[in-house]
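Trainee: Build me a structure from this.
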Amino acid sequence: MNPFLELGIRHEVVNAITEMGFETPSPIQEKAIPVLLTGNDDFVGLAQTGTGKTAAFGLPLLELIDFTQKHPQALILCPTRELCLQISKDVEKFTKYLDNVNVVAVYGGANISDQLRQIRRGVQIVVATPGRMLDIINRKAIDFTKVQYVVLDEADEMLNMGFQEDINNILSETPDTKKTWLFSATMPREVRRIAQKYMTNPVELTVGTKNAGNANIEHQYYLIRAKDKYAAFKRIVDFYPEIFGIVFCRTKIETQEIAEALVKDGYNADSLHGDLSQQQRDKVMKRYRERNLQLLIATDVAARGIDVNDVTHVINFSLPDEVENYTHRSGRTARAGKTGISLSLVNVKEQSKIRHIEKIIGKSFERKQVPQGPEVCEKQLLAMIDKVNKVEVNQEQISPFLPAIMENMEHLSKEEIITRFASLEFNRFLEYYRNAPDLNMEAREGRNEERGERRDRSSSKGYTRLFMNLGSVDEFSRGEMLGFICNTAKISGKSIGKIDLKGVFTFFEVEDAEVENIFNNFKDVDFNGRQVRIEVSGDGRSEGRGGRSRGGDRNNRGGDRRERRSGSGSRDRKDSGGFRDFSGKRQYSKSRY
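Mentor: Take a look at the predicted model:
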């Protein structure tokens, strides 16, 4: 007998989910479905993302709802548009062999009139993001007085994104007699408070350990110098030719910079952050889901609710400030019972953070060595040979060309053909990694370097330390960067102090009296098609010379406060602060310096 039938799910639904590939219930489904099918209790389910929570609450709802009625009976709240669409599509697939089922997805970034029209036609299940749901409630366009079940999915993420007030307002529109089902990967105090406020003696089930990561994830870290982070990151990516990963950065600036640098270096990458429009976000996610992107560079908030199968690696380019965010990050891989790797790039002073995360999630990190050049070359060569073995040959279309190909190669032996073919790709990596340095570091060496780096970060007396979004990846040497700054700002080289050239950005000192000249003369500058940004920096962080950025990623405050920006923009973010798109820019190219 089918195990889902034994749990109490009707034949029509079981037939539908069997076609979707469901064979046996996941642990959260096996534990939650029998409890929820009674419809008598509030419920708290703690399980990692990717463990099948949608079916855990979706299948019981289909047994409890009366589909002869056309009013809302179930409301499912989730943090992001992507997750909202995913849940609604999954529930619709579950109901393939049921009649008169109406599911509406309600989310921002789409035409609200279309969503209102669907609601007016009659709906039993509403899947919504909090912001758009509240908009519809305020329009008096939906009646929740007969709602029997409210599901809060990814509750911790909704709270992290600042939706607590919206959730409170939405729940106040629902009957006191409803049952509330809360699903979360972690159980911070805020989630516990919601459970206490809106639930009565809830049944609580935990799959795994609270705040713990997926058991199928390997946790690794690489100890490197801060200045080598980008180079080490690229080398690790090259070492995994089939990587399909999400790269997490702390700030939107870092996200955009890393993505731009990767594209410039020939990698298939793009960024996802809070300054993107919904249309831009959809385009990036479509490319990633279709695997037309190999690396998605994202901030924590922008990646909320992303559910993409077969992510092989989660890379923490920067460690998160909160341990809960590390759990959410790593949970993007090893979904649906598969395995994955979560790796972190850290310097010596961040090792204590790794130890703290280990204690919280109950998992040990493995210290890994950044691969050496020959190891990367070997991996790339073997990956290419593997592709050759697996390539699908279209015999019919290639046949007309084979005689000419054979004639051109008849003077070569089999071994020579194989060697030359392999060298086409291998030579590129061999040349790139020729004499490649060892990027690994030891703890003692790291402590000395970090102390020196901290000393370097403070501005000299009489100078202001500035940030620029150009670096060594733009093929600048320190001398060339000095020339670029002086020629653009029309100031003497004597006015420039220390220049700290990094991979994708540069810190430089300028005499206090020349700061305004820097900002004024860089406000319309475009370098090789990229907007040049100059920002005040202090102690390696952004410092207050202007208003705080309040838009975009809600819990990214503090990391993205590049307050003083050169120029004025023609296209600002909807909220104050943020990136600006400059018009009438002066054009520069590397050939000039």
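
Trainee: use CA for all of it now, contacts and neighbours both
Mentor: Noted.

Trainee: Pull the number of nearby residues for the closest residue to Val207 other than its chain neighbours.
Mentor: With sequence-adjacent residues excluded and distances taken as C-alpha to C-alpha, 6 or more residues apart in numbering, Val207 is closest to Ala47, at 5.1 Å. When neighbours are counted by other C-alpha atoms under 10 Å, Ala47 registers 27.

Trainee: how near is Ala47 to Ala56?
Mentor: Going from Ala47 to Ala56 by C-alpha to C-alpha, to the nearest Å gives 11 Å.

Trainee: Determine the residues that are contacts of both of these two.
Mentor: Ile28 (C-alpha atoms under 8 Å, 6 or more residues apart in numbering).

Trainee: Break down the stretch 151-300 of the chain into its helices, ranges please.
Mentor: Taking DSSP state H, counting those that start in this stretch, the helices of the stretch 151-300 of the chain run over residues 155-160, 164-171, 189-198, 229-239, 252-264, 278-289.

Trainee: And the residue nearest to Gln294 when sequence neighbours are not counted, how far from Ile297?
Mentor: Nearest residue to Gln294 in three dimensions, chain neighbours excluded: Phe244, at 4.9 Å (C-alpha to C-alpha, 6+ apart). Per C-alpha to C-alpha, Phe244 is found 11 Å from Ile297.

Trainee: Now show me the structure for the sequence below, then we'll compare the two:
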Amino acid sequence: MTEIEEEEVKTFKSLGVCDELVEACDKMGWTTPSKIQVEAIPHALEGKDLIGLAQTGSGKTGAFALPILQALLEVANEKGKPPAFFAVVLSPTRELAIQISEQFEALGSGIGLKCAVVVGGVDMMAQAIALAKRPHILVGTPGRLLDHLSNTKGFSLHTLKFLVLDEADRLLNMDFEKEIDEILNAIPRERRTYLFSATMTKKVGKLQRACLKNPVKVEASSKYSTVDTLKQQYCFLPAKHKDCYLVYILSEMSGSTSMVFTRTCEATRLLALILRNLGLRAIPISGQMSQSKRLGALNKFKAGECNILICTDVASRGLDIPSVDMVINYDIPTNSKDYIHRVGRTARAGRSGVAISLVNQYEVEWFLQIEKLIGKKLPEFPAQQEEVLLLLERVTDAKRISLMKIKDGTGRKRRRGEDDDEVDKHFKSLKDAKPYKKSREGRKMRK
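Mentor: Got it, this is the predicted structure:
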């Protein structure tokens, strides 16, 4: 291939995308298509079913959104107006569904696109009203979409032309198989289907055979990998001092926007309280929080009001928060593939980023599995234990106070969501808190 041909391939126009959508891509800052977009869009525009395999943060949303919007424009030009419920996108999490909807709306802003989101944790009546307005694109989680198909009067998907299963491997791991089967029985057989997944599991293969017709398989990465712009390190530590090491790293990198991944919902709440007690601007997000609180936390993080997001794996897939500088694995994931998705929250779209894994004596085997998966030995983060343990007294006090708040001072555990209100009340102003100051030695060491 000549240099000229290579240059042509690197534009959305050369992939066959129409002028209106090329302009929309420019407005969103999408100047060059990603590898999965280059591979997928031409086949999709030819009307073929797709199986797309790509690592997280690779631009999968654009790979299916642009062909769908182009097909919608063509139908609108023929019939005078775009049809309702033209496409449905199924997502494993509420936050990812909302983000996909936002990207559709941004790409379709110049053509009057209407998009609706149906996810759990939100009033069904308000969603039913949105469905009654007959949007062109519907994005949702399988359970709530099935609820509406079963219970919302007058709602059906008989006009559907496109079905997208995004993060299909996770959809199936979250036991949505039954709901997906019922949705497939309720929609037209004559449709285009796009299945996008980070991994090709047996369950994904079974789903592929059930709902795709002669699909084209496109792949942006043939193995599990992390991007070259990501600096990955680990820190080996005793389990009893893990909180100290976390505070130390966050303080050493105090100018960074960070995501801290834990294994449990309870840990997100406790860590957020500990860090806020120490004057760090942390906020939790987990599956146990109400939808409004989850969105509120995410919006505060995106807006920069809080620069540390403490989260479970609910935030490890799909969420595109461009400003994330660092990912910390507070708990090493038991499934090494989840590591790829977690660290994929940083170093996105060519930017640089840092990922640090806190490995205690009980997690060594899981960490070795991660190194085996990514095919490299990671360097150690430079932390002197003597300096880290200078924080021990303050961190211990902060943890004791935080546990008392979670117990409400009476030994009674709070009901779900109740402790989040307490966090907001107690820490409504962070200006009074005294943040831990970095030492000169720490700064030198990091350099």
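
Trainee: Post the TM-score for the overlay when you can.
Mentor: The TM-score (TM-score structural alignment, normalised by the length of the second structure) is 0.82; 407 aligned residues with a C-alpha RMSD of 3.0 Å.

Trainee: rewinding a little: out of Phe244 and Ile297 of the first structure, which sits in the busier spot?
Mentor: Remark: of Phe244 of the first structure and Ile297, Ile297 carries more neighbours, 29 against 21, as counted by other C-alpha under 10 Å.

Trainee: so who does the alignment partner in the second structure of the more buried one touch?
Mentor: Correspondence of Ile297 of the first structure to the second structure, assessed by TM-score structural alignment: Ile310. Counting by C-alpha under 8 Å, 6+ apart, Ile310 of the second structure touches Met259, Val260, Phe261, Thr262, Thr268, Arg269, Leu271, Ala272, Ala282, Ile283, Pro284, Ile285.

Trainee: what do you get for Arg94 of the second structure?
Mentor: Val119, Gly120, Gly140, Thr141, Gln291.

Trainee: just those now: which is nearest Glu7 of the second structure?
Mentor: Distance ranking of those against Glu7 of the second structure, using C-alpha to C-alpha, places Gly140 first at 36.8 Å.

Trainee: Of the helices of the stretch 151-300 of the first structure, which is nearest Ser113 of the first structure?
Mentor: helix 278-289 (17.3 Å).

Trainee: how big's the offset between the closest one and the second structure?
Mentor: Compared with the second structure after fitting, helix 278-289 of the first structure deviates on average by 1.4 Å (mean C-alpha distance after the TM-score superposition for the first structure).

Trainee: Which residue in the second structure aligns with Lys353 of the first structure?
Mentor: Matched across to the second structure, Lys353 of the first structure falls on Trp366, judged by TM-score structural alignment.

Trainee: meant to ask about Ser423 of the first structure, not that
Mentor: If you follow Ser423 of the first structure across to the second structure using TM-score structural alignment, you land on a gap.

Trainee: repeat for Lys96 of the first structure
Mentor: Aligned against the second structure by TM-score structural alignment, Lys96 of the first structure finds its counterpart in Ser109.

Trainee: Distance of its match relative to Val17 of the second structure?
Mentor: Distance, Ser109 of the second structure to Val17 of the second structure, by C-alpha to C-alpha: 16 Å.

Trainee: Could you check which of those two has the larger neighbour count?
Mentor: Val17 (20 against 13).

Trainee: any idea how far the more buried one is from Gln37 of the second structure?
Mentor: The gap separating Val17 of the second structure from Gln37 of the second structure is 11 Å, by C-alpha to C-alpha.

Trainee: ok, now Gly344 of the second structure?
Mentor: 18 Å.

Trainee: swap in Thr312 of the second structure?
Mentor: In terms of C-alpha to C-alpha, Thr312 of the second structure sits 29 Å off from Gln37 of the second structure.

Trainee: cool, Ala398 of the second structure as well?
Mentor: Distance from Ala398 of the second structure to Gln37 of the second structure, counting by C-alpha to C-alpha: 47 Å.

Trainee: Tell me which stretches of the stretch 1-150 of the second structure form strands.
Mentor: Under the criterion DSSP state E, counting those that start in this stretch, strands of the stretch 1-150 of the second structure are mapped to 50-53, 87-90, 115-118, 137-140.

Trainee: The second one corresponds to what range in the first structure?
Mentor: Residues 74-77 of the first structure are where strand 87-90 of the second structure lands when matched by TM-score structural alignment.

Trainee: mean deviation (superposed) between the matching stretch and the second structure, please.
Mentor: Looks like 0.9 Å for stretch 74-77 of the first structure (mean C-alpha distance after the TM-score superposition for the first structure).

Trainee: so Asp19 of the second structure touches Lys13, yeah?
Mentor: Yes - look at Asp19 of the second structure against Lys13 with C-alpha atoms under 8 Å: they come within range, at 7.2 Å.

Trainee: Who are the packing partners of the top helix by length along the second structure?
Mentor: Looking across the second structure with DSSP state H, the single longest helix is helix 60-79. Under the contact definition 3 or more C-alpha pairs under 8 Å, 6 or more residues apart in numbering; DSSP states H and E, helix 60-79 of the second structure sits against helix 35-45, helix 94-107.

Trainee: do that again at 6 Å, thanks
Mentor: Packing contacts for helix 60-79 of the second structure, counted by 3 or more C-alpha pairs under 6 Å, 6 or more residues apart in numbering; DSSP states H and E, involve helix 35-45.
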